[in-house]
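Show me how the following folds:
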Amino acid sequence: MARRLIPSLNRVLVEKIIPPSKTNAGILLPEKTTKLNSGKVVAVGAGTRDRDGQLIPVSVKEGDTVLLPEYGGTEVKLGEKEYHLYRDDDILGTLQD
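The predicted structure is shown next:
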């Protein structure tokens, strides 16, 4: 049975993107060019509530590619895959092509 994690409150479940260490032609890439810490949003929580009880939704949506902080997040293993759980506030931005 496959498990699905639905994050609580303003948390975001991210699958980190591991950039290739070499090109299709077999040329090894320097570590600096593969260092971008990004991930794909797999699931998002509903958001948090402000003092007046109004819902503040999460700023990213499923499928977004996001820039992640160098440190932080909680590692979560579901089946064979590893994910990271971040607060919406911790995500640095959304990457667009």
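
only C-alpha atoms for contact and neighbour calcs from this point on.
OK.

tell me which element E82 falls in.
Assigned by DSSP states H and E, E82 belongs to strand 81-87.

Quick one: list the elements packing against that strand.
When contacts are defined as 3 or more CA pairs under 8 Å, 6 or more residues apart in numbering; DSSP states H and E, strand 81-87 packs onto strand 11-16, strand 74-78.

Determine which of those strands approaches G93 most closely.
Ranking the helices and strands packed on strand 81-87 by distance to G93, with CA to CA as the measure, places strand 11-16 first at 12.8 Å.

between the helix or strand just after the closest one and strand 81-87, how many degrees?
Next along the chain after strand 11-16, taking DSSP H and E as the criterion, comes strand 38-44. Angle, strand 38-44 to strand 81-87, by axes from the mean of the first three to the mean of the last three CA atoms, to 10 degrees: 80 degrees.

I have a second one here; can you model it like the first so I can compare?
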Amino acid sequence: MKIRPLHDRIVVRRKEEETATAGGIILPGAAAEKPNQGVVISVGTGRILDNGSVQALAVNEGDVVVFGKYSGQNTIDIDGEELLILNESDIYGVLEA
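The predicted structure is shown next:
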């Protein structure tokens, strides 16, 4: 099943949680923080401006994005996978390789 977000919304798959620290200490599930990075799965058509025109979004499918720690409270479960639904304003930036 696919989801097509509306307007300035973006569907993101959160990156996997880190289960070990840089020093090699294994973290239990409750202690591991959820990552604030993810891959864009789908994007809406754009933000509707006051004059009625549509401004295209600055992110594209496949981009790796950084979002706020408390962003992504809106989640959806599709085919057993938890996806985040974010507004474009919730995204801080795009990571480039």
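
Got a TM-score for the pair?
In this superposition the chains share a TM-score of 0.80, using TM-score structural alignment, normalised by the length of structure 1; 89 aligned residues with a CA RMSD of 2.0 Å.

and the residue nearest to G38 of structure 2 when sequence neighbours are not counted, what does it touch?
Using CA to CA, 6 or more residues apart in numbering and skipping the chain neighbours, the partner closest in space to G38 of structure 2 is R14 (4.2 Å). By CA atoms under 8 Å, 6 or more residues apart in numbering, R14 of structure 2 lies in contact with 35-39, 83-84.

Tell me which of the residues you listed persist in structure 1.
Counting by both residues aligned by TM-score structural alignment, their matches' CA atoms under 8 Å, the contacts of R14 of structure 2 that remain in contact in structure 1 are 36-39, 83-84.

Make TSV out of those and add distance to P5 of structure 2 and neighbour count.
Putting the kept ones among the contacts of R14 of structure 2 into TSV (distance: CA to CA, whole Å; neighbours: other CA atoms under 10 Å) gives the following:
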residue	distance to P5 of structure 2	neighbour count
N36	20	17
Q37	19	22
G38	16	22
V39	15	19
L83	12	19
L84	11	21
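
And these, which is closest to L57 of structure 2?
V39 (15.2 Å).

Tell me if I'm right that that closest one and F67 touch.
No: V39 of structure 2 lies out of contact with F67 (CA atoms under 8 Å); the separation is 10.8 Å.
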